[in-house]
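# Sequence first, predicted coordinates after that:
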Amino acid sequence: MFDVLVYLYEHYWRPDACPESGQLTRKLSAVGFEPDEISEALTWLDGLNALTQGTACLPAPNSIRVFVDAELDRLGPEALGFLHFLVGAGVLTPTLREVVLDRVLAVPRGPVALDDFKVLVLLVFWSLGEEPDALILDELFVDDEDRLIH
């Protein structure tokens, strides 16, 4: 599923640039993705679209978040730490935090690896037509072992 999501991010600069579902499925299949991967990714994206375009009940800007066991299990310690980093840095508002958490819970398997979690966060911004600032993009894209330290 994550490979399909990364492919979509790399090849379509906005979600509305993607072809309709049937044509997109055929394109992804022609590229070599498996039908179950495609189905999971498109279902996940449909849920993301419903959240970002809908008027769901969202938290107040200064709310405090308490995680339930299912969320902690699905996140895992590394993704949870990175989520706290993004919220603390002001990159994720409480509303975006809830969108990210909803999409983490929508992943068929867990816990979500840190690299996969970063893809989910990136796709949330992508779905809104936004791009995080350069330093956050660096955190989302560059592996720690590839990072140059001055």
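Good, I have the coordinates.
# CA atoms for contacts and neighbours, from now on please.
OK.
# any chance you could map the helices in this protein?
2-11, 21-31, 35-53, 69-88, 94-105, 114-127, 134-141 (DSSP state H).
# what would these look like in a markdown table with mean neighbour count?
What follows is the helices of the chain, written out as a markdown table (neighbours: other CA atoms under 10 Å):
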| stretch | mean neighbour count |
| --- | --- |
| helix 2-11 | 16 |
| helix 21-31 | 13 |
| helix 35-53 | 16 |
| helix 69-88 | 16 |
| helix 94-105 | 19 |
| helix 114-127 | 20 |
| helix 134-141 | 13 |
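# ok, and here's another one to check against it:
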Amino acid sequence: MHPIRLALALGLLVASTAQAEDQVRANAGGVQAQADADGITVQLVNRDDGPWLSVENRGETGTVHCRGRNVSVSGKRNQITLQGDCPFIEVSGDENELQIESVGEISLSGDDNRLSWQRSSRGSAPAVGDDGDGNRVERSAD
């Protein structure tokens, strides 16, 4: 796909996570788009396995709509609500708090993160890999 068309498509995907009054930016060269939605900055980054939603900032609070996309959190001290189905969530940042509606797999390499999930899209509980220290992953009370 042509880089500009791909960037525009990525921009539309990120825009779908944002409200009408939010800012959306796209970068055709880096095939990356960014949206400021509900108090949190989310980037849509193209990886080998498809587009990922990425939160890299510090101290933000807000809601991200996964809509079937994978999520990466590398920031610190964020409070994030992930709505919809998030097939794979990786957390390499520290001291983040995530409230997750639906997840299939979680990978933790950061420290002191708190993740609470409502539903697993992969059986009774999501698969969890934890290479960090002091992380807590638990099912939330409905």
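Now that the structure is in, tell me what you want to look at. Just so we're clear, the structure is a prediction, and the values are computed from it rather than from any experiment.
# And the TM-score between these chains?
Aligned and superposed, the two chains score 0.26 in TM-score terms (TM-score structural alignment, normalised by the length of structure 2); 65 aligned residues with a CA RMSD of 4.8 Å.
# where does Leu8 of structure 2 land in three-state SS?
On the three-state scheme (DSSP: H, G, I helix; E, B strand; the rest coil), Leu8 of structure 2 is labelled helix.
# any idea how far it lies from Gln34 of structure 2?
Leu8 of structure 2 sits at a distance of 11 Å from Gln34 of structure 2 (criterion: CA to CA, to the nearest Å).
# so what sits against both of these two?
Both Leu8 of structure 2 and Gln34 are contacted by Ala26, under the criterion CA atoms under 8 Å, 6 or more residues apart in numbering.
# Compare neighbour counts for those two and give me the winner.
A direct count of neighbours by other CA atoms under 10 Å for Leu8 of structure 2 and Gln34 places Gln34 higher, at 24 against 18.
# On the three-state scheme, the more buried one is what?
strand.
# Give the closest residue to it in space, chain neighbours not counted.
Leaving out its chain neighbours, the residue that sits closest to Gln34 of structure 2 by CA to CA, 6 or more residues apart in numbering is Gln43, at 4.2 Å.
# Mind checking what helix or strand follows the one helix or strand the one you found maps to in sequence?
Using DSSP states H and E, Gln43 of structure 2 sits in strand 40-47. Counting by DSSP H and E, the next helix or strand C-terminal to strand 40-47 of structure 2 is strand 50-55.
# buried ones in that next one?
Within strand 50-55 of structure 2, the residues that qualify as buried are 51-55, counting by 16 or more other CA atoms under 10 Å.
# Let's have those in JSON lines, adding distance to Arg139 of structure 2.
Output for those, formatted as JSON lines (distance: CA to CA, whole Å):
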{"residue": "Pro51", "distance to Arg139 of structure 2": "27"}
{"residue": "Trp52", "distance to Arg139 of structure 2": "24"}
{"residue": "Leu53", "distance to Arg139 of structure 2": "22"}
{"residue": "Ser54", "distance to Arg139 of structure 2": "23"}
{"residue": "Val55", "distance to Arg139 of structure 2": "22"}
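# ok, so of those residues, who is nearest Thr63 of structure 2?
Thr63 of structure 2 lies nearest to Val55 out of the buried residues of strand 50-55 of structure 2, by CA to CA, at 11.1 Å.
# what about that closest one, distance to Ala35 of structure 2?
Val55 of structure 2 sits 10 Å away from Ala35 of structure 2, going by CA to CA.
# Phe88 of structure 2 now?
Applying CA to CA, the value for Phe88 of structure 2 to Ala35 of structure 2 is 20 Å.
# From what I see, the residue nearest to Gln34 of structure 2 and Ala26 are in contact.
No. In this structure Gln43 of structure 2 lies outside contact range of Ala26 using CA atoms under 8 Å: 9.4 Å.
# what's the helix or strand for Gly129 of structure 2?
Per DSSP H and E: Gly129 of structure 2 is located in strand 127-130.
# Next SSE downstream of that strand?
Note on strand 127-130 of structure 2: by DSSP H and E, the next helix or strand toward the C-terminus is strand 136-139.
# Does anything pack onto that next one? Which helices or strands?
strand 114-120 (3 or more CA pairs under 8 Å, 6 or more residues apart in numbering; DSSP states H and E).
# same thing but 10 Å
Here strand 136-139 of structure 2 touches strand 97-108, strand 114-120, strand 127-130, going by 3 or more CA pairs under 10 Å, 6 or more residues apart in numbering; DSSP states H and E.
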